[in-house]
Structures are given as C-alpha cells and as structure tokens.
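1. no sequence for this one, just the structure:
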C-alpha cells in the first residue's frame, strides 16, 4: 500500500516540478513582456501559482520522507495497526462496520478506508479483538467493539 501512495506522490512531484521549472517561468516571462506589473493580472496569477506550487512541493516531499520511514516489520501482529482490516460493532448505530486502516492519501470513508490519523483510526490503533474503542465525534461518543481483526501481516499471508 505505501508503495502505491509513494508512486502517486512521486508522479505529482514530477508534474509540479515541471510546472515550476518550465511552464511558470514562461508564463511570468510572457506577462512581464506585457508591461506595467502593478496592474498585470497574468503576472500576479503566475506568481501566486508559483507560491502555491512551491508550498505543495514542500508538503509532498515531507510526506514522501514520512512514508519512507514506515517499517511494516514494526506493525504488531495481534493489534490494530496500519493496513489492518477491522470489523467493529457500533453500539450507537447497532450495526457491524468493516474498516481498513490506510494512509490519509488513500482514505475513502464510503469504501470503509479510514486514515490512521482520523478520529476512528486513532481510537482503534493498538486495540485487540474484544477491546472497545471510544471515539469522540461531533454527535457525541461512539463505542466500537472490535469483533474481528486481520492485520497487514495476515492479509499479506493470504488469510
């Protein structure tokens, strides 16, 4: 999973670096040629885009560094962690729900893919089958009892 995310991030970094080094300088040069920069909308838009692209590149490179430090060996075999498939019983909704803990880039609540940094993800981390996780939501507390757990190691082994 992290490899797919890293690949997507690397592709976005490549596109943004191309825009920053090739496209934006050409736009700025063209806008400067139009004259008076104080009232030149094209120039100001290109400069704003340049600031945004620089900031986004910084974020992406930082995230790549964080993902490079993920060591799947350190993820526990018997507790909820990154990549775990978890079936919980939500007592407030009186239903079973299945989640998979993923990176924030992969999260899609509609598909049951929740980020390890989301409130639900954080509450489940480190829990085992039979444990109850308490999640604080805008609608109040939710109690999630862990019914079934497949860790990333179980999934890799084909269980």
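-> Perfect, thanks for sending it. Predicted, not measured: the structure shown is a model, and the values here were computed from it.

2. going forward, measure contacts between C-alpha atoms and count neighbours the same way
-> OK.

3. can you point me to the longest helix in this structure?
-> helix 41-68 (DSSP state H).

4. Show me what the next helix or strand after it is packed against.
-> Where DSSP states H and E defines the elements, the next helix or strand beyond helix 41-68 is strand 85-90. Applying 3 or more Cα pairs under 8 Å, 6 or more residues apart in numbering; DSSP states H and E, we find strand 85-90 packed against strand 95-102, strand 140-150.

5. Alongside the first one, take a look at this:
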C-alpha cells in the first residue's frame, strides 16, 4: 500500500501539465536528437549522443515519478476547508517575533512546494510546527538557519 501524497487541485494540474509536456514535446524531441547524433557516426566519442541519451533517461525518470505521484495523489481543495486551526492548504500570515517581518505561506504537498511562491511543504519544519495551531499563538521552530519564533496573525482557506 503506497502512502498518499497530499496535493492541492492547482498542484495536481501543474503536474499533469508537466507530464503532458514531457510526453508530447520533450521526449519526442530527445528521441530525434538521439537519432541525429547517431547518424554522426562513432558513438563512443559522440558527446551529442551521450548528452541526449542522458537527457532521455532524466525525462523518462521524471515521467515515471510524476505518474507515480499522481496515482497516489490525495487532492484536497483548500477552498472547501475552514476552521480556526491550521491544516493542509491553509494560507498563514505570520510575523517573526524577533524581526517584525511579516510573511504569508500556503501549506501544500511536497511536490508543489516552492519557496519563491511562498508555498511550503506540509512536511517542512515550519509547516509541522504550524499544523493544529490557532491565530494568536506563538510557534518556535528550529529551521536550518536556526531557531525562529513566529506569531500567527491570520489563517485563511482560499
């Protein structure tokens, strides 16, 4: 029995789009590149051929990974959630108690986490520290860069 992978509908859609792009565009292109490189002769010293074969392996591995992830996806729509406690899918507004810096994060599945988009994995130290907490609580989290203390300002589900 495989473990379920929590995912938002947007995360599922992004993975499906990536899978389609890999299967319909990138894989056929790399197969053409291999064919062209093969036509150049001696494969033992053909850098184009070896690079294309390596890229093909990476694409095939990524396709397999995405298919496995989607097959285990447990899609959770944050817009259908509510409550005063933080759970998967929540957007959480925090203030760093030491610096007064405010930040908003959405707690998402591991495959859709993207710190540049303020989406953190449900399995990250910060998200684990926030799950089950409420507005007004302070949360002390040990992060890779050292301990941080946040106060929870707002919880929304969109």
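-> Structure's in. What do you need? Source: prediction; values computed, not measured.

6. returning to that earlier point: let me have the helices and strands packed on strand 85-90 of the first structure in a markdown table, extended by distance to residue 108 of the first structure and mean neighbour count.
-> Shown next, in a markdown table, are these (distance: least, Cα to Cα, whole Å; neighbours: other Cα atoms under 10 Å):
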| stretch | distance to residue 108 of the first structure | mean neighbour count |
| --- | --- | --- |
| strand 95-102 | 9 | 19 |
| strand 140-150 | 19 | 18 |
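
7. Need these in a markdown table (columns: distance to residue 23 of the first structure).
-> Listed next are these as a markdown table, based on distance: least, Cα to Cα, whole Å:
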| stretch | distance to residue 23 of the first structure |
| --- | --- |
| strand 95-102 | 34 |
| strand 140-150 | 47 |
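
8. Near the aligned partner of residue 65 of the second structure in the first structure, how many other residues are there?
-> Using TM-score structural alignment, the equivalent of residue 65 of the second structure in the first structure is residue 59. As a burial measure, residue 59 of the first structure scores 13 neighbours (other Cα atoms under 10 Å).

9. gap between residue 59 of the first structure and residue 83 of the first structure?
-> In this structure, residue 59 of the first structure and residue 83 of the first structure are 23 Å apart, going by Cα to Cα, to the nearest Å.

10. Same question for residue 145 of the first structure.
-> In terms of Cα to Cα, residue 145 of the first structure sits 18 Å off from residue 83 of the first structure.

11. Figure out how far stretch 68-86 of the second structure is from the centre of its chain.
-> Put simply, stretch 68-86 of the second structure sits 14 Å off its chain's centre (Cα atoms, centre = their mean, to the nearest Å).
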